[in-house]
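Participant: task: produce atomic coordinates for the following.
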Amino acid sequence: MTKIFIDGDAGTTGLEIRERLAGRADIELVVIPPEKRKDAAAKRDLLAKVDIAILCLPDDAAKETVALCDALGESAPRILDASTAHRVAEGWVYGFAELCAGQAEAIAAARRIANVGCYASGAIALLRPLIDAGLIKPDQPLTINAVSGYSGGGRQMIESYERGEAPEFELYALGLEHKHVPEIMAYARLDARPLFAPSVGNFRQGMLVSIPLPLDALRGGPAGGDVEAAYARHYADAKHVRLAPAPANGRLDALALNGTDDMEVFVFANEARRHLLLVARLDNLGKGAAGAAVQNLDLMIGK
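Facilitator: Down below sits the predicted model:
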């Protein structure tokens, strides 16, 4: 039985992971008494006794827990970090199993895994296959638009929406310095920084990430079918990511995959106008957070 400690299990992602793991016969969830949550010595002792630590913490707190693990040497547990702190850090494996061939195996063998960000998972799922296929140039100017349910916005945003004090829809991060951009660039293999415009709607969970492009800006001037073929090849053996047919009514419901760990990739092409819209749909708490973490955990323990 694998011993797991969720550091930060009172937050949104930590609670979701704990609920998903509860009752599993192959896992023992180890907890720290509430009065000792901020006791570094108590946490260090607990970390020395578990196999895997899942960090669901603010970035600075995640770094502190990693430092405690560093001090344990060979007694340190493997780490799965759901914060932003280590997503582009040296020595960490990126926790998006469908990124490329061999990524799932790299996660399974790693000592330290950085769980993927919710927006980043959708953007990378759209971009990496086309960059690997040579259709998008790494220095291509890109705009990424996204809308998420409010559960991805942290405690203050969640409380604001649940009290009925927040607007029905809002753009945010308008300083254009969103924390997911570095990992999007790193793992989509972009040389040029994309313009990223996130937004939040008055629904708890669900996400759409979209990227508009002129077809003639892609290498070789492909048709929409060529783009679909690149996704079909890339995700042919993927368990949780799939190319989905464009709906006939030309609409997408952001909440359609809620409660699942899946992601759907869509290609909308207007050949007459030579316009292309790429869309990823997912549950920001599923494939965008806790679902991806459990998927990575299962790879780590050989399931």
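Participant: CA atoms for contacts and neighbours, from now on please.
Facilitator: OK.
Participant: how far off centre is stretch 30-50?
Facilitator: Relative to the chain's own centre, stretch 30-50 is displaced by 27 Å; criterion: C-alpha atoms, centre = their mean, to the nearest Å.
Participant: check stretch 210-230 too.
Facilitator: 24 Å.
Participant: swap in stretch 269-277?
Facilitator: 28 Å.
Participant: what's that stretch in contact with?
Facilitator: 210-216, 223-224, 267-268 (C-alpha atoms under 8 Å, 6 or more residues apart in numbering).
Participant: then stretch 182-193?
Facilitator: Residues outside stretch 182-193 that contact it (C-alpha under 8 Å, 6+ apart) are 87-88, 99, 120, 123-124, 127-128, 131, 138-142, 181, 194.
Participant: follow-up on the earlier one: with the contacts of stretch 269-277 in mind, which one is nearest to Ala22?
Facilitator: Nearest to Ala22 out of the contacts of stretch 269-277 is Ser210 (C-alpha to C-alpha; 34.4 Å).
Participant: one more, so I can put them side by side:
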Amino acid sequence: MESQPLPRVFIDGEAGTTGLQIRERLAGRRDLSLLSIDPDRRKDPEARRELLNAADLVVLCLPDDASREAVGMIESERVKVIDASTAFRTAPGWTYGFPEMTRDQRSAIRAATRVSNPGCYPTGFIGLVRPLVDAGLLPAGFPVSVNAISGYSGGGKGLIAEFEGARPKGTQDAFRTYGLSLAHKHLPEMRIHSGLDHAPVFAPAVGRYAQGMLVEVPLALYALPGRPSPDQIREALQAAYAGERFVQVADAEACAGLQKARAGAAGHVPELDPESLNGSNLLKLFVFGSPDGAQARLLALLDNLGKGASGACVQSLNLMLGLAEDVGL
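Facilitator: Model (predicted):
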């Protein structure tokens, strides 16, 4: 019996931060074939066009405008696309590449020909908020804020060079807040895919470390309808992600233990080190409540280059090609 040809994958922009990570995760796999552009033809539009149409699945790791241009170059209707930019994350006809977001999302990704890879901050935020909106614990119109810190790799080659370079071009900043215009490019997908009526107040920051992310959503539970308890919030998250391999929700005992027995100076919790999941495709969620149950801090821990970028892309790629979802992860 003649064997079926391996699915062909082309990464357009494989030299970038995310592209390199995706290629590393796919290298050596025997269930697909990686296509690469001839280095001598890297700047030749026709060479790119040929590969974009020769592949079974294309991964775009490009700036927004370049991604739109690349999609326009794909003429074959059989070519599937995953785009890692922000260009299509809320666009009609594109499926959001967060398989665990709802019970139907995984099936939608399997059937899709166009998938937008989620942003790193939105992955943590949506992972925390969407189940609460769906469960009716968090009204869609409720004002929500989110604080987050990422390693500087999330800013791409420019920010990496700045943090790793020597002065005068380099920086010695230990912590850098940004997005003070309140118009961060992730806000549209954070609003739409979380199910909220309004964008959250988003306070992103970069720390002086390369990789890893911590995303926090503080909630005034006393102001919510029905005044849900921290346990109810946690139980809603656990129900939403029951059986999921790549999304884990810490139980009440674990969170209480982290708060009390294992907290360091000033209540520091070592397990919430933003670098602790680096290299994985895991998203870990935590719920910490005040003693009177009136307030809660919801935290998401992930690798901004893993579940926040390359890992999520490979997960969707596996689904779209009909392969085991966890291969390479």
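Participant: just give the TM-score of the two.
Facilitator: TM-score for the superposed chains, counting by TM-score structural alignment, normalised by the length of the first structure: 0.96, backed by 300 aligned residues with a C-alpha RMSD of 1.2 Å.
Participant: still on that earlier bit, derive a PyMOL selection command for the buried subset of the contacts of stretch 269-277 of the first structure.
Facilitator: In PyMOL syntax, the buried subset of these is picked out as below (16 or more other C-alpha atoms under 10 Å):
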select buried, resi 210+211+212+213+215+223+224+267+268
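Participant: just the contacts of stretch 269-277 of the first structure: which are in strands?
Facilitator: Counting by DSSP state E, the contacts of stretch 269-277 of the first structure place 210-214, 267-268 in strands.
Participant: do a quick rundown of the strands in the stretch 201-303 of the first structure.
Facilitator: 207-214, 241-243, 263-270, 275-282 (DSSP state E, counting those that start in this stretch).
Participant: hmm, I was thinking of the stretch 1-150 of the first structure
Facilitator: Secondary structure of the stretch 1-150 of the first structure (DSSP E, counting those that start in this stretch): strands located at 2-7, 27-30, 52-55, 78-81, 93-95, 112-115, 143-149.
Participant: which one of the ones you listed lies nearest to Gly250 of the first structure?
Facilitator: Evaluated over the strands of the stretch 1-150 of the first structure, closeness to Gly250 of the first structure peaks at strand 143-149, with 17.5 Å, by C-alpha to C-alpha.
Participant: check the mean deviation of the closest one from the second structure.
Facilitator: Here the mean offset of strand 143-149 of the first structure against the second structure after fitting is 0.4 Å, by mean C-alpha distance after the TM-score superposition for the first structure.
Participant: between the contacts of stretch 269-277 of the first structure, which is nearest Arg44 of the first structure?
Facilitator: Nearest to Arg44 of the first structure among the contacts of stretch 269-277 of the first structure, counting by C-alpha to C-alpha, is Ser210 at 42.5 Å.
Participant: any idea what that closest one aligns with in the second structure?
Facilitator: Matched by TM-score structural alignment, Ser210 of the first structure corresponds to Glu216 in the second structure.
Participant: is it true that that match touches Val129?
Facilitator: No: Glu216 of the second structure lies out of contact with Val129 (C-alpha atoms under 8 Å); the separation is 10.5 Å.
Participant: please tell me which residues of the first structure stretch 92-111 of the second structure aligns onto.
Facilitator: Mapping stretch 92-111 of the second structure onto the first structure (TM-score structural alignment) gives residues 90-109.
Participant: how near is the aligned partner of Leu301 of the second structure in the first structure to Val267 of the first structure?
Facilitator: Correspondence of Leu301 of the second structure to the first structure, assessed by TM-score structural alignment: Arg281. Arg281 of the first structure sits 12 Å away from Val267 of the first structure, going by C-alpha to C-alpha, to the nearest Å.
Participant: identify the residue spatially nearest to Arg111 of the first structure, adjacent ones excluded.
Facilitator: The shortest distance from Arg111 of the first structure to any residue other than its chain neighbours is 4.8 Å, reached at Arg78 (C-alpha to C-alpha, 6 or more residues apart in numbering).
Participant: that neighbour against Ala53, yeah?
Facilitator: Yes: taking C-alpha under 8 Å as the contact criterion, Arg78 of the first structure and Ala53 are neighbours in contact, 6.2 Å apart.
Participant: settle it for me: which of the two has more neighbours?
Facilitator: It is Ala53, of Arg78 of the first structure and Ala53, that has more neighbours when counted by other C-alpha atoms under 10 Å, with 25 against 19.
Participant: can you pull the contacts of the equivalent of that one over in the second structure?
Facilitator: Taking TM-score structural alignment, Ala53 of the first structure has Val58 as its aligned residue in the second structure. Neighbouring residues of Val58 of the second structure by C-alpha under 8 Å, 6+ apart: 9-12, 52, 79-82.
Participant: how near is the residue located most distally from the centre of the first structure to Gly134 of the first structure?
Facilitator: Largest separation from the mean C-alpha position in the first structure: Ala272, at 34.5 Å (C-alpha atoms, centre = their mean). Note on Ala272 of the first structure: its distance to Gly134 of the first structure, by C-alpha to C-alpha, is 23 Å.
Participant: could you pull out the helices for the stretch 1-150 of the first structure?
Facilitator: With DSSP state H, counting those that start in this stretch, the ranges of helices along the stretch 1-150 of the first structure come out as 12-21, 40-47, 59-72, 103-109, 118-132.
Participant: for the counterpart of Asp7 of the first structure in the second structure, which non-adjacent residue is closest in space?
Facilitator: Residue pairing (TM-score structural alignment): Asp7 of the first structure is matched to Asp12 of the second structure. Excluding its sequence neighbours, the residue lying closest to Asp12 of the second structure (C-alpha to C-alpha, 6+ apart) is Leu60, at 5.0 Å.
Participant: how much space between the one you found and Ile82 of the second structure?
Facilitator: In this view, Leu60 of the second structure and Ile82 of the second structure are 6 Å apart by C-alpha to C-alpha.
Participant: what's the match for the residue farthest from the centre of the first structure in the second structure?
Facilitator: Checking TM-score structural alignment: Ala272 of the first structure goes with Asp292.
Participant: cheers, nothing more for now.
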